[in-house]
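Q: This is a predicted model, with the sequence first.
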Amino acid sequence: MEFSGSEPQTDLQFALLVCASHHVMHVAISIVYGAGLLS
């Protein structure tokens, strides 16, 4: 079985992964920046 990478399911999962990781990174940076301001 070959995975061409052009399957909608794979693309959707990849898009969700990128969106989630970007959101988590943004939240983490915001928390660190906020903690830096408070300290």
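A: Perfect, I can see it now. Numbers count the residues shown, from 1 in each chain.

Q: From now on I want contacts and neighbour counts done on CA atoms only, so please keep to that.
A: OK.

Q: now the helices for this structure?
A: Taking DSSP state H as the test, the helices found in the chain are 8-38.

Q: Now for Thr10, how many residues are close by?
A: 13 (other Cα atoms under 10 Å).

Q: how much space between it and Leu17?
A: According to Cα to Cα, to the nearest Å, Thr10 stands 10 Å off from Leu17.

Q: Kindly report the same for His23.
A: Counting by Cα to Cα, the gap from His23 to Leu17 is 10 Å.

Q: do Pro8 as well
A: Going from Pro8 to Leu17 by Cα to Cα gives 14 Å.

Q: try it against this one:
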Amino acid sequence: MAYSHGECQGAPATVPEPTTVFGLLAVAALTATSALGSRE
């Protein structure tokens, strides 16, 4: 059940999936870029 997402690297369940991490980083980067672009 824990490996339903194809995680075959033996990563702990407490570590978020790379997809989620990159997704959050992408959203944060876009938000920061938009905020900085609007202020300039």
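A: Alright, I've got the coordinates. Since the structure is predicted, the reported quantities are computational estimates derived from the model, not experimental observations.

Q: so what number do they get for TM-score?
A: After superposition, the two chains reach a TM-score (TM-score structural alignment, normalised by the length of the first structure) of 0.64; 31 aligned residues with a Cα RMSD of 2.7 Å.

Q: coming back round to it: can you list residues touching both of His23 and Leu17 of the first structure?
A: Common neighbours of His23 of the first structure and Leu17, counting by Cα atoms under 8 Å, 6 or more residues apart in numbering, are absent.

Q: still on that earlier bit, more neighbours, Pro8 and Leu17 of the first structure?
A: The neighbour count for Pro8 of the first structure versus Leu17, taken as other Cα under 10 Å, is higher for Leu17 (12 against 9).

Q: mean deviation of stretch 17-27 of the first structure from the second structure?
A: Average distance, stretch 17-27 of the first structure versus aligned residues of the second structure after superposition (mean Cα distance after the TM-score superposition for the first structure): 0.3 Å.

Q: from the middle of its chain, how far away would that stretch be?
A: Taking Cα atoms, centre = their mean, to the nearest Å, one finds stretch 17-27 of the first structure lying 3 Å from the centre of the chain it belongs to.

Q: Check stretch 28-39 of the first structure too.
A: 20 Å.
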